[in-house]
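Can you look at this prediction? I've put the sequence above it.
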Amino acid sequence: MYLMMAVLAVIYTPWALFDRRGAFAGIRAYCRYVRWTAGWMIGLKSEIRGEVPRDEVMIASKHQSFFDIIMICSVVPRPKFIMKKQLVRAPILGWYALRIGCVPVDRGKRGPAMEQMVRDVAAGRSAPGQLIIYPQGTRVAPRATMPYKIGTGVLYRKLGQPCVPAATNVGVFWPRSGVLRKPGTAVVEFLDPIPPGQEIEPFMAALEEVVEARSRQLMVEAGLKFDAT
């Protein structure tokens, strides 16, 4: 998987240097390669459900492992992220992330970064695309609980864009840490959009309810057991 990252970087970087479409094409090719090889190497099939967002929207996704990022970026035409600043220094990955419009932030300084992104969008300097954000702020293992952070609601209000929730069961097969990968069918499902204009608190409540409920259903479908309570 990591070897192919280097190979595709060599192939796509000359195009990406002169045209951002080359960066998107390289990322999409890599993500589809990982999905394909996971299918025949370890029996981990992957399925996208729901309508893939193609307009300028915010995608608020459940995040369980590296593989849900791979799945989303394999189908969304112009993905971009708010990402940890440390990732900028990652070989290949950091440069491509900046090239597609990701915004690096310090963990303790997310507010200023969001304000800058909102200003860029309003001024027309940010290229249109699909902003992918993880409301819990990090990877969360199946059955684990973690609160949804208010920054997602703040960004939703200030951008004035629809929000597409996304649920997943990926962590059942590809855990947040470790090297073991299990066969099965990993699913990322895009849910009904939440229109712009809601207040932050009701938006956050609705987002958490639909993402958590559907993710739980997908994990049960994948064979994960939950306590009756």
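Received the coordinates, thanks.

CA only for contacts and neighbour counts going forward, please
Will do.

Going by residue numbers, what spans are strands in the protein?
Taking DSSP state E as the test, the strands found in the chain are 44-49, 57-61, 79-84, 103-105, 130-133, 163-168, 184-190.

could you check the distance from residue 50 over to residue 79?
When distance is defined by Cα to Cα, to the nearest Å, residue 50 is 17 Å away from residue 79.

quick one, which of those two is more surrounded?
Comparing residue 50 with residue 79 by other Cα atoms under 10 Å, the one with more neighbours is residue 79, at 27 against 11.

which ones are touching that one?
Going by Cα atoms under 8 Å, 6 or more residues apart in numbering, residue 79 touches 73, 100, 129-132.

at 10 Å instead, please
Residue 79 makes contact with 24, 27-28, 53-54, 56, 58-59, 69, 72-73, 97, 100-102, 128-132 under the criterion Cα atoms under 10 Å, 6 or more residues apart in numbering.

just residue 44 next, same as before
Contacts for residue 44 (Cα under 10 Å, 6+ apart) come out as 35-38, 170, 173-174, 181-186.

If we use 8 Å, what do you get?
By Cα under 8 Å, 6+ apart, the neighbours of residue 44 are 38, 173, 181-186.

putting a second one here so we can go through both:
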Amino acid sequence: MANAIQWVRSLIFVIVIYAWMGILGLVFAPYALFSKRGALRACKIYARSTIWLARWMVGIRGEVRGTPPTGEVMVAAKHQSFFDILLIFDAVPHAKFIMKRELMWTPVIGLYAKRLGCVPVDRGKKGAAIAKMVQDVAKEFNEPGQLVIYPQGTRVPPGVKKPYKVGTAILYEGLKNPCVPAATNVGVFWPRTGIMRRPGHAIVEFLDPIEPGVDRNTFMSRLEEEIESHSDRLMRGVGFDPDAVH
């Protein structure tokens, strides 16, 4: 019975947050079309209100640990669900995400992603996509912001292993900025698919930065070890054993 009630609450929550996205998007659209500040303000309001709604409606308490970066850095983050996007976006001054190109054509999301300076990537072209991504990112870094990339390239369920892609290292080398790893456990409560949202303590943790100049192989192994080990620790801290997933 408790699960059924939670599922209904989750369904209402999902309907509310996507309706709220549409309302905010339409209200701020005239402002966002002519001002990047307007787009940023709308998205900040959405992130903060959705984090609050998650706690009130489905019992997910969001927390950010560590020191959110404020300068021009690359944030390489574990990605488990939409909720870690919201927590990161709310925590840093101006996040710019590397995202699938098809999302740029999504109503509301596409408009605001372009105005925020998010960088679309065509994942099907591999080498060509990486070269284009580096070019586009360099152009966007003419303006201040925190570039957010997901080294595994997609949302990964808790406990599932997926390789880290070299595009993160190529950007790190090209931008010559610090890279801040970020770990999370949000997928334990807010999964990447489905309706059900489970109550609990969802955390994003910013880790110590990796300064510029580390060679590619060392960078990739250090990045993966830090993100995975800290994410595993966060998941174990809320009672989820990532080693039990097969």
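Alright, I've got the coordinates. Computed from a predicted model, the values in this text were never measured in an experiment.

TM-score them against each other, please.
Laid over one another, the chains give 0.94 as their TM-score (TM-score structural alignment, normalised by the length of the first structure), with 228 aligned residues with a Cα RMSD of 1.7 Å.

Including distance to residue 7 of the first structure, could the strands of the first structure go into a markdown table?
A markdown table is the format used below for the strands of the first structure (distance: least, Cα to Cα, whole Å):
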| stretch | distance to residue 7 of the first structure |
| --- | --- |
| strand 44-49 | 23 |
| strand 57-61 | 29 |
| strand 79-84 | 21 |
| strand 103-105 | 25 |
| strand 130-133 | 26 |
| strand 163-168 | 29 |
| strand 184-190 | 26 |
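
circling back: ok, of the contacts of residue 44 of the first structure, which one's closest to residue 226 of the first structure?
residue 173 (16.0 Å; Cα to Cα).

Map the closest one onto the second structure.
In the second structure, residue 173 of the first structure lines up with residue 189, judged by TM-score structural alignment.

Same check on residue 59 of the first structure?
By TM-score structural alignment, residue 59 of the first structure lines up with residue 75.

And residue 13 of the first structure, by the same measure?
Checking TM-score structural alignment: residue 13 of the first structure goes with residue 29.

Count the residues that sit near that match.
Residue 29 of the second structure, neighbours per other Cα under 10 Å, totals 18.

Quick check: it vs residue 206 of the second structure, distance?
Counting by Cα to Cα, the gap from residue 29 of the second structure to residue 206 of the second structure is 32 Å.

Just the residues contacting stretch 28-36 of the first structure, thanks.
1, 4-5, 8, 45-46, 70-71, 73-75.

Drop anything exposed from those residues.
5, 45-46, 70-71, 73-75 (16 or more other Cα atoms under 10 Å).

Those into TSV, with extra columns for distance to residue 202 of the first structure?
Converted to TSV, those look like this (distance: Cα to Cα, whole Å):
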residue	distance to residue 202 of the first structure
5	41
45	36
46	32
70	30
71	29
73	28
74	31
75	29
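
Helices along the first structure, start to end?
2-18, 20-41, 66-73, 93-99, 110-123, 151-159, 200-221 (DSSP state H).

Can you give me the buried ones in the second one?
Residues 20-35, 38-39 are the ones in helix 20-41 of the first structure that count as buried (16+ other Cα under 10 Å).

Equivalent analysis for the last one, please.
Neighbour-count burial for helix 200-221 of the first structure, with 16+ other Cα under 10 Å as criterion, is recorded at 200, 203-204, 207-208, 210-212, 214-219.

hmm, back to that, isn't the match of residue 173 of the first structure right next to residue 198, touching?
Yes. Assessed by Cα atoms under 8 Å, residue 189 of the second structure is found in contact with residue 198 at 4.6 Å.

Name the residue closest to the centre of the second structure, please.
Closest to where the C-alpha atoms of the second structure average out (Cα atoms, centre = their mean) is residue 85, at 3.1 Å.

Roughly how far does that one sit from residue 155 of the second structure?
Separation of residue 85 of the second structure from residue 155 of the second structure (Cα to Cα) stands at 11 Å.
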